[in-house]
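Engineer: mind looking at a prediction? Sequence and model below.
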Amino acid sequence: MSALFSPITIRSIQLKNRIVVSPMCQYSSENGFTNDWHLVHLGSRAVGGAGLIITEAAAISPEGRISPHDLGIWKDEHIAGLKRITQFINQQGAVAGIQLAHAGRKASHHRPWDGGKAIAPTEEKGWETVAPSPIPFTETEPIPLELTTEGIHNVLADFQDATRRSVEAGFQVAEIHAAHGYLLHQFLSPLSNQRTDNYGGSFDNRIRLLLEVIERVQTVWPEEYPLFVRISATDWTEGGWTADDSVALATVLKTKGVDVIDCSTGGNVAKAKIPVGPGYQVEFAERVKQEAGILTAAVGLITTVEQAEEILESGQADFILMAREFLRDPYFPLHAAHTLGDEIAWPAQYERAKPR
């Protein structure tokens, strides 16, 4: 059996392989609700053989959405639609995961295909954004409100409530989104966090909110279910969050009961120079894995079977997260198994198309 198709058990949950559908915003919700698009989008990747399917960023509050069309989990009415999806994913032998998120200062934007620009609070469908400090993501965007102590308490309560709903909806993996320049990443990075209270300044203060979120999530998240955290391992900008910081953070998170660090990069500096190329973020997953001694997931322009297998075989990471390649090929795992010579089960309905 190849490394890519080796099963792994985390806590009580077994994943049939190391292929994970990475969260991919679809910007196709109304008032946070799922619809047929989400069922088919996520369900087809489960049919395609992925071991774990993680939803796009699910907003823990209306003001935590990137756009007015984001998926949401801020009210109980969202549970039924999500449960329909988790049940279908489970029927395919896959595990359903949810990414819990708050966009912070990067909230209140149009969808990419509608231009992607910030929507001012005074505009239709716009709202006031919040951040650790009143620093906009770009100079042309509205200045966010600095989160008060009460606002921070509300964020913590929202993460806890969203986690409870996630359990009721049938998710068995939760990922806390602390990457890509969204709220928790904004607190981590000194470029976006210039607070002088207990949530700003020192490394310990800047990671405080993330640790408090994890603590609140764990009050309702079953102990037998895995907990992931997605980080941006570097800001790619001098004076920002660094790979050294990521190793230090991962070392702390391991002691707090986090099972997997999902290693992405960037997103907090609009003009950061990022050396994008095949597997350009894998080195960070490798370093965090080796130095913090925790399971890691590699993500970022991983597009071929051979590339994915090499990352796992060489011990650089424990999971392969794919996004764009899954948009091109929902059945990547089925094709990958054939390429690697692994014998895996196909859906009975597709069995007649299985390569012999």
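Structural biologist: Yes, it's here. Numbering: from 1, shown residues only.

Engineer: use CA for all of it now, contacts and neighbours both
Structural biologist: Will do.

Engineer: which stretches of the chain form helices?
Structural biologist: Chain-ordered helices for the chain, with DSSP state H as the definition, fall at 36-47, 79-91, 149-168, 183-188, 203-206, 208-218, 243-255, 282-292, 305-313, 324-328, 332-340.

Engineer: please enumerate residues in contact with the third one?
Structural biologist: If I follow you right, that is helix 149-168. By Cα atoms under 8 Å, 6 or more residues apart in numbering, the surrounding residues in contact with helix 149-168 are 60-61, 73-76, 79, 83, 98, 100, 174, 212-213, 216-217, 219-222.

Engineer: and here's the other structure:
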Amino acid sequence: MAPMTRSFSPHNVPSDQVVEYYRRRAAGGLGLIITEGTTINHIAAHGYPNVPNFHGEQALEAWRKVANAVHAEGGKIAPQLWHVGAARRPGTEPGGQTPGFSPSGMFMPGKITGHAMTKDDIDEVVQAYAQAAKDAQQAGFDAIEIHAAHGYLIDQFFWAGTNQREDEYGGDMAARGRFAQEIVSAIRAAVGPDFAIILRWSQWKQQAYDARLVETPEALAEFIQPLADAGVDIFHCSTRRFWQPEFESSNLNLAGWVKKLTGKATITVGSVGLSDEFLPESANAGFKEASPVNFDELVERMENNEFDLVALGRSVIANPDWPKLVQAGKFDQLKPYEKRYLESLV
């Protein structure tokens, strides 16, 4: 299950309804659940209301219940650890009027709207990620995922458009990746060698769907290998359409290229089993409705070892038991995704 923001955690604490939401999907046959984005313990981490914390006694106890419920159904679970960076809207609680933090104070290229992080800020955020990962391990989770995609904080460091720093965290791709490498290294030191670290990243940004961090396989290798060396076990390669080749030289998608270059396990994602991509051309219009379609190409790519895992989003909002239905060949029972499903947790 792919991470999907649901915003059903009043006071930033997962409710019993959230516990049941994840339990039901584990019961439906999902092998690994990656939770919605959960915010680390930093004053500027939050960007949206009713998003759950991954810190504080109440929130951690609630997440322990989620992990236990998923395990009782035979599933595995990882929290997605999140800092929104410059996407923060001042006034969001917790944090109040704290501005968005980012490498250069920019959410959009060329427009400073928030706080450019100091070295002390960077160190504080790195340690907050490490503490959240350690808390996840102690709460019984099976892995953690670092949200480094879609134009949020870590991706704002990756992207030259929002990273105009002139210190060791800005400049070429290696320098822009330093912040993420430090986070991964700090997490690895906190959790030891045998706890899985997943990193989700993307070429596209919510600020610019056509943005690209790398244009060639060679540039991708330069970007991704230091993250693998720092301790990432699995790369979750976020694309809007899993079937699209990443580079002209091959039919491999982004997850396929990352696996080929690093030898690490990868997760593919992007409109799996659905008739339309998950976002329209305007980000304000919300997730697109879509009907089930066959996924013969997905199976073929999987059998060719292009990637190791497949993440489902809208499909398992509409169909909590999607894996069991597909395994049984009951394709006619798969329901289309409709926007109304976002109005409640079912």
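Structural biologist: Okay, I see it. Nothing here was measured: the structure is a model prediction, and the numbers come from that model.

Engineer: what's the TM-score for these two chains?
Structural biologist: The TM-score (TM-score structural alignment, normalised by the length of the second structure) is 0.79; 299 aligned residues with a Cα RMSD of 2.6 Å.

Engineer: only whichever of the contacts of helix 149-168 of the first structure are buried, select them in PyMOL.
Structural biologist: A single PyMOL command suffices to select whichever of the contacts of helix 149-168 of the first structure are buried according to 16 or more other Cα atoms under 10 Å:
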select buried, resi 60+61+73+74+75+79+83+98+100+174+213+216+217+220+221
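
Engineer: so what corresponds to V214 of the second structure in the first structure?
Structural biologist: Residue correspondence, TM-score structural alignment: V214 of the second structure in this structure matches T242 in the first structure.

Engineer: contacting residues around its match?
Structural biologist: Under the criterion of Cα under 8 Å, 6+ apart, the contact partners of T242 of the first structure comprise A233, T234, D235, W236.

Engineer: of those residues, which stay in contact in the second structure?
Structural biologist: Among these, the ones whose aligned partners also touch in the second structure (both residues aligned by TM-score structural alignment, their matches' Cα atoms under 8 Å) are A233.

Engineer: stretch 54-73 of the second structure aligns to what range in the first structure?
Structural biologist: Per TM-score structural alignment, the counterpart of stretch 54-73 of the second structure in the first structure is residues 73-92.

Engineer: quick one: buried residues of that stretch?
Structural biologist: 73-75, 78-79, 81-83, 85-90, 92.

Engineer: same check on stretch 189-198 of the first structure?
Structural biologist: Within stretch 189-198 of the first structure, the residues that qualify as buried by neighbour count (16+ other Cα under 10 Å) are S189, P190, L191, S192, N193, Q194, R195.

Engineer: gap between the counterpart of the first one in the second structure and A27 of the second structure?
Structural biologist: Yep, that's S189 of the first structure we're talking about. When the two structures are superposed using TM-score structural alignment, S189 of the first structure falls opposite W159 in the second structure. Going from W159 of the second structure to A27 of the second structure by Cα to Cα, to the nearest Å gives 39 Å.

Engineer: chain center to stretch 148-165 of the second structure, what's the gap?
Structural biologist: 14 Å (Cα atoms, centre = their mean, to the nearest Å).

Engineer: and what of stretch 288-305 of the first structure?
Structural biologist: Relative to its parent chain, stretch 288-305 of the first structure has a centroid offset of 14 Å by Cα atoms, centre = their mean.

Engineer: now do the strands in the stretch 1-150 of the first structure.
Structural biologist: In the stretch 1-150 of the first structure, strands defined by DSSP state E, counting those that start in this stretch lie at 8-10, 13-15, 19-21, 52-59, 95-101, 130-131, 145-146, listed in chain order.

Engineer: the last one corresponds to what range in the second structure?
Structural biologist: Right, the one you point to is strand 145-146 of the first structure. For strand 145-146 of the first structure, the aligned range in the second structure is residues 115-116, judged by TM-score structural alignment.

Engineer: again, but for the longest one
Structural biologist: Matched against the second structure by TM-score structural alignment, strand 52-59 of the first structure falls on residues 32-39.

Engineer: list the buried residues for the matching stretch?
Structural biologist: L32, I33, I34, T35, E36, G37, T38, T39.

Engineer: what about the aligned partner of N205 of the first structure in the second structure, how many residues nearby?
Structural biologist: Per TM-score structural alignment, the equivalent position to N205 of the first structure in the second structure is A175. Other residues within reach of A175 of the second structure, judged by other Cα atoms under 10 Å, total 19.

Engineer: cool, the one 3 residues further on as well?
Structural biologist: The tally of other residues near R178 of the second structure (other Cα under 10 Å) stands at 19.

Engineer: residue in the second structure matching L42 of the first structure?
Structural biologist: In the second structure, the position corresponding to L42 of the first structure is occupied by Y22, as judged by TM-score structural alignment.

Engineer: for the residue nearest to S15 of the second structure when sequence neighbours are not counted, give me its contacts.
Structural biologist: With Cα to Cα, 6 or more residues apart in numbering as the criterion, S15 of the second structure has its nearest non-adjacent residue at 5.9 Å, and that residue is S9. For S9 of the second structure, the contacting residues are S15, V18, N50, V51, P52, by Cα under 8 Å, 6+ apart.

Engineer: overlap between the residues you listed and the first structure?
Structural biologist: Of the contacts of S9 of the second structure, the subset whose aligned partners also make contact in the first structure (criterion: both residues aligned by TM-score structural alignment, their matches' Cα under 8 Å) comprises S15, N50, V51, P52.

Engineer: who wins for neighbours among those residues?
Structural biologist: Looking at these with neighbours defined as other Cα under 10 Å, the largest count falls to P52 at 28 neighbours.

Engineer: setting the sequence-adjacent residues aside, check what's closest to that residue.
Structural biologist: Excluding the flanking residues, the one nearest P52 of the second structure by Cα to Cα, 6+ apart is N12, at 4.1 Å.

Engineer: what's the match for the residue nearest to S15 of the second structure in the first structure?
Structural biologist: With TM-score structural alignment as the criterion, S9 of the second structure lines up with S29 in the first structure.

Engineer: measure that match to T163 of the first structure for me?
Structural biologist: Separation of S29 of the first structure from T163 of the first structure (Cα to Cα) stands at 20 Å.

Engineer: re earlier: can you list the contacts of T242 of the first structure in a markdown table and add neighbour count and distance to P134 of the first structure?
Structural biologist: What follows is the contacts of T242 of the first structure, written out as a markdown table (neighbours: other Cα atoms under 10 Å; distance: Cα to Cα, whole Å):
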| residue | neighbour count | distance to P134 of the first structure |
| --- | --- | --- |
| A233 | 29 | 23 |
| T234 | 26 | 22 |
| D235 | 25 | 19 |
| W236 | 21 | 22 |
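
Engineer: contact partners for the residue nearest to P52 of the second structure?
Structural biologist: With contacts taken as Cα under 8 Å, 6+ apart, N12 of the second structure has the following neighbours: P49, N50, V51, P52, N53, A59.
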